[in-house]
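[1] For reference, the sequence and a predicted model appear below.
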Amino acid sequence: MNMIERDYYTDRSVLLDPYDWFEEMRAKGPVCRMANRDLVLVTGFAEAVELLNNASDWSNAISVSGPLLPLPFEPAGSDITDLIEAHRPEIPLSDLLVAKDGTPHVHSRALISALFTPSRLKANQEYVTQLADRMVRCVVDNRGCELISEIASPFVTFVVSDILGVPEVDRDEFRRIIDLAPPPGNMEAAPPPGKEAEWAANPPTIEGTSPLEFMASYFYRYISERRASPLQDDVLSEFAHASYPDGNQPDIAELIRLSTFLFGAGQDTSAKLIGNAMRYLVDVPGLQDQLRADRSLIPAFIEEVLRLEGSTKVVKRLAKRALRVGDMEIAPGTKVVIAISAANRDPRRWEDPAEFRLNRPGIKQHLAFGRGAHTCAGAPLARYEVRIVFEKFLEHTRSIALCEDRHGTAGNRILDFEPTYSMRGLANLFVKFEPA
């Protein structure tokens, strides 16, 4: 089977390393149809930016459930906006923030505006810095660790817990549930080509309850308690007392959905970014010495990793109206997969796109956090917490290396990525340290 005929959603080799597949698809054009699916794929940077910025013609209703589930209605007419909204309750998870459109999205987004402001991040900077210092010192003293489970996942979980105001006594239980759940876009949840109509989404269950449902029971208690109390200095208290821009107060169910989604999304992508960035820090010749000598370069390092190996591989949209993307005519009801990982390596936009370049010109124009109305609200937090943890790694070490018995040599790495079609993250990364 040639590369193009491989199925993006079920071929393990493509899920583990999608970049060759994306390049083969790019050769068909920056906008093309997948060979085995009734889906349109966008690999071009300019085309992706145009689409992401156009919230009026595209719906996010399938952003969480994905494009493989059949629509619960038959698209008809030149504008299916009303059909989408009429059937939204039948689209799984379409009530989450990233799946909302129009005014409901604007209102929900306004509720979380206080979460990632510079003042909010500054307020918890001491906690994040002390946490990073303590965790990094511990693994450096041990001269090694498995980075994902010992640093990346617990660190970002504790950071978002602190910002949201999750009590310390509950944080370990939240971590346990998150660690047990399969990653988003798990290949085992994807139907074979041609079997989409026979397949129904089955969210992962933990002890009989989905991870979101488990966390929702906790957030219901937190928000109810805060609504019954005067305003406190944490985000959940602000949620509990917040109002929409029109002055109406959201119901508790909406606040719970927002809180659980922010908690889940706020830890997974940042944890993956820490693992992906550590791999480049170790394997790009001279990079860690350069950053250790000048830590002001760490933000530029993170941005280039976000471009080359961001945590999100693809996002999904549903065409509301007939329109043109690139050279392709798109009909209402068309499902489009925007390959963020491919757009960020588009040679029409980036010179030598597969090469790591510190201080690459225009680097912050990458699409790792999206673009337009649905730009990732947690981008400031991700940049902030990942910067701090790498500052501590460079401060406390003389050198960092991957364990060759686990991952091979620099020229012949053996790396185990999670086989998901949504995310790009390492299943594990064994690292050894020489203390400073």
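    The structure has been received and is ready for your questions. Numbering: from 1, shown residues only.
[2] Every contact and neighbour count from this point should use C-alpha atoms.
    Fine.
[3] doesn't F116 fall inside a helix?
    No - read with DSSP: H, G, I helix; E, B strand; the rest coil, F116 is coil and lies in no helix.
[4] neighbours around it, how many?
    18 (other CA atoms under 10 Å).
[5] how about it, what does it touch?
    A377, G378, P380, L381 (CA atoms under 8 Å, 6 or more residues apart in numbering).
[6] Could you report the separation of it from R383?
    11 Å (CA to CA, to the nearest Å).
[7] Would you map the strands across the stretch 201-350 of the chain?
    Ranges of strands in the stretch 201-350 of the chain, per DSSP state E, counting those that start in this stretch, are 314-319, 323-325, 328-330, 335-339.
[8] list the helices and strands the second one packs on?
    It stands for strand 323-325. Packing partners of strand 323-325 (3 or more CA pairs under 8 Å, 6 or more residues apart in numbering; DSSP states H and E): strand 328-330.
[9] got the buried residues for the strand it packs on?
    Of the residues in strand 328-330, I330 count as buried by neighbour count, 16 or more other CA atoms under 10 Å.
[10] Please confirm that S56 is located within a strand.
    No - S56: not assigned to a strand; according to three-state DSSP it is coil.
[11] quick one on the thing from earlier: now, the contacts of F116 that are in strands?
    Counting by DSSP state E, these place none of their members in strands.
[12] Any chance of a markdown table for these, columns distance to K320?
    Formatted as a markdown table, these follow (distance: CA to CA, whole Å):
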| residue | distance to K320 |
| --- | --- |
| A377 | 24 |
| G378 | 27 |
| P380 | 31 |
| L381 | 32 |
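[13] Put this next to the previous one:
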Amino acid sequence: MTEELALKDRDYLTDPTLLKDPYEYFRALRAQGPVYQPKTRDLLIVTGFYETLEVLNNPRDFSSSIAPGGPALPLPFTPEGDDITAQIEAHRDQIVAGDLLVALDDVHHANARAVLNRLFVPSRLKANEEYIQHLADRIVRDVVRTGRCELIKEISVPFVTLVIADLLGVPSEDREVFSNILDQGPPPGSIAAEGATTDVGPLEFMAGYFVRYLMERRAAPNGDVLSDLATATYPDGSLPDIIDLVKMSTFLFGAGADTSAKLLGNAMLYLARMPDLQQQLREDRSLIPAFIEEILRLEGSSKVTFRLARRPTKIGEMEIAPGTKVMLALAAANRDPARWDNPDQFELNRPKLREQVAFGRGGHVCSGAPLARVEIRIIIERFLEHTSHIALDEARHGSASAPDLSYEPSFIIRGLEELHLKFTPAAA
């Protein structure tokens, strides 16, 4: 048996050896075709860029109900007939995380997005960006003065947590509590030591806070962001239940903070290992957005998402039956040679980078993508402004050419557990 054949037969959802470099595994699958049926799982794995787009842009035939947890647990029903939509909705409360925003379908998803979009109006984003500018400047100045840091827990998690807290209008006295609790929970899709999957986090803790915030604002609106959220209506004019608003808020907080914190770590790792790139970006800050897009393509913080076929359909040339579970390997699609030249190479001037699918596509495209791009751009600008050199701490990670790195034990999240950096301050 060749090494490639052995690799493709591993179980991606539970094999911890695939965490450090999932891309070799995805290449082995792609060699079998853009859609692959593994021996170890009752699901299809899509690695092709264009095939991934087919599924993401087809919510009619593919439900997002299993997006958060995929096939970690069996469906709570046996699919029957040529349209299982009614079965999905009848059993949604038994599907793992099936009531989260990312898992909703049809009118339920449209209603939730309409309410959530009130947080992303231009005036609110502008006010939030001003906060991000001040926060990033303070955080980076302080850490550069010390000469070193562990980026993920000391910088990334507190920074992105405070940014989302400001966007949502969380009272300042509660923001540190939120940051601490988010830092304690495991990432989505965690692989436990014995190989089982777990998906418990701090969202239940935060829910208690948001119930209080939103009930108080609905009873007595005061014009702040939480009041806007508490009094928002669905497109048909009906008022959402408080618990539905709480689910939206906590999901945005938990998912947004985790993925953005890991994305910043992935970006800073590239900068620390590429001093020439650092200098290029210092000299021309207009290149930073392109740098972020290429990092999203190469090292986006969401490796996969999941869909459930609800009607007879096709992916590429493959016929798909209702009830088929599909894993969309976003990280593989973003390195598909059918779409990208030299797909495993970093290229700052790569054309049409915005076509990468790190944030998904279609109706379920990440609602926080504009915020993520802004916050990562701003803090990278500050790091480059306040330093003349950023490097890996070789005492912690070994040689920069072949560093010893530990990645989160998650089949969903691509992110470092730790990233120790050293800084040379910019000349005064």
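    Ah, there it is. Predicted model only: the values in this text are computed from it and were never measured.
[14] TM-score for this pair?
    Superposed pair, TM-score by TM-score structural alignment, normalised by the length of the second structure: 0.96. Supporting alignment: 422 aligned residues with a CA RMSD of 1.4 Å.
[15] The contacts of F116 of the first structure in helices, which ones?
    The members of the contacts of F116 of the first structure that map onto helices under DSSP state H are P380, L381.
[16] Any chance of the strands of the stretch 201-350 of the first structure in CSV with distance to P230 of the first structure as columns?
    Shown next, in CSV, are these (distance: least, CA to CA, whole Å):
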stretch, distance to P230 of the first structure
strand 314-319, 39
strand 323-325, 50
strand 328-330, 51
strand 335-339, 44
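[17] right, so of those, which gets closest to L273 of the first structure?
    Nearest to L273 of the first structure, of all these, is strand 314-319, at 15.3 Å by CA to CA.
[18] got a list of contacts for the closest one?
    Strand 314-319 of the first structure is touched from outside by 57-63, 66-67, 330-341, 421-423, with contacts defined as CA under 8 Å, 6+ apart.
[19] just stretch 403-410 of the second structure next, same as before
    If you take CA under 8 Å, 6+ apart as the criterion, stretch 403-410 of the second structure is touched by 16, 19-20, 187-192, 394, 397-398, 414-419.
[20] Now which residue in the first structure aligns to S238 of the second structure?
    If you follow S238 of the second structure across to the first structure using TM-score structural alignment, you land on N248.
[21] Give me the aligned partner of D224 of the second structure over in the first structure.
    Counting by TM-score structural alignment, the partner of D224 of the second structure is D233.
[22] what sits against its match?
    Here D233 of the first structure is in contact with no residue (CA under 8 Å, 6+ apart).
[23] first vs last residue of stretch 39-50 of the second structure, how far apart are they?
    24 Å.
[24] do stretch 319-336 of the first structure as well
    8 Å.
[25] What range does it cover in the second structure?
    The aligned range for stretch 319-336 of the first structure is 309-326, by TM-score structural alignment.
[26] Now that stretch: buried residues?
    Residues of stretch 309-326 of the second structure classed as buried: 309-313, 315-316, 320-326 (neighbour count, 16+ other CA under 10 Å).
[27] Kindly report the same for stretch 225-235 of the second structure.
    Going by neighbour count (16+ other CA under 10 Å), the buried part of stretch 225-235 of the second structure is V225, L226, S227, D228, L229, A230, T231, A232, T233.
[28] and the closest residue to the second one other than its chain neighbours, how far is that from I181 of the second structure?
    Closest residue to L226 of the second structure apart from its sequence neighbours, by CA to CA, 6 or more residues apart in numbering: G169 at 5.7 Å. Counting by CA to CA, the gap from G169 of the second structure to I181 of the second structure is 18 Å.
[29] coming back round to it: how far away is the match of S238 of the second structure from S108 of the first structure?
    Distance from N248 of the first structure to S108 of the first structure, by CA to CA: 12 Å.
[30] neighbour-wise, which of the two wins?
    Neighbour tally, N248 of the first structure and S108, criterion other CA under 10 Å: the higher count belongs to S108, 21 against 9.
[31] For whichever residue in the second structure pairs up with the more buried one, which non-adjacent residue is spatially closest?
    For S108 of the first structure, the aligned position in the second structure is occupied by A112, per TM-score structural alignment. Excluding the flanking residues, the one nearest A112 of the second structure by CA to CA, 6+ apart is L101, at 6.9 Å.
[32] per the alignment, that neighbour corresponds to what in the first structure?
    Match for L101 of the second structure (TM-score structural alignment): L97.
[33] what's around that match, how many residues?
    Residues near L97 of the first structure, counting by other CA under 10 Å, number 24.
[34] thinking again about what came up before, from the contacts of F116 of the first structure, keep the buried residues only.
    A377, G378, L381.
[35] wait, what's in contact with the last one?
    The one in question is L381 of the first structure. Contacts of L381 of the first structure were listed using CA under 8 Å, 6+ apart, and they are F116, L121.
[36] Can you tell me the residue that sits opposite it in the second structure?
    Under the alignment by TM-score structural alignment, L381 of the first structure pairs with L371 in the second structure.
[37] and if you look at S63 of the first structure?
    Aligned partner of S63 of the first structure by TM-score structural alignment: A67.
[38] secondary structure element for that match?
    Here A67 of the second structure, judged by DSSP states H and E, is contained in no helix and no strand.
[39] Mind telling me what S406 of the second structure corresponds to in the first structure?
    Mapped onto the first structure by TM-score structural alignment, S406 of the second structure lines up with D416.
[40] is it true that L308 of the first structure touches D346?
    No - using CA atoms under 8 Å, L308 of the first structure is not in contact with D346, being 10.7 Å away.
[41] list residues touching both of the two?
    Joint contacts of L308 of the first structure and D346 (CA under 8 Å, 6+ apart) are P353.
[42] No more questions from me, cheers.
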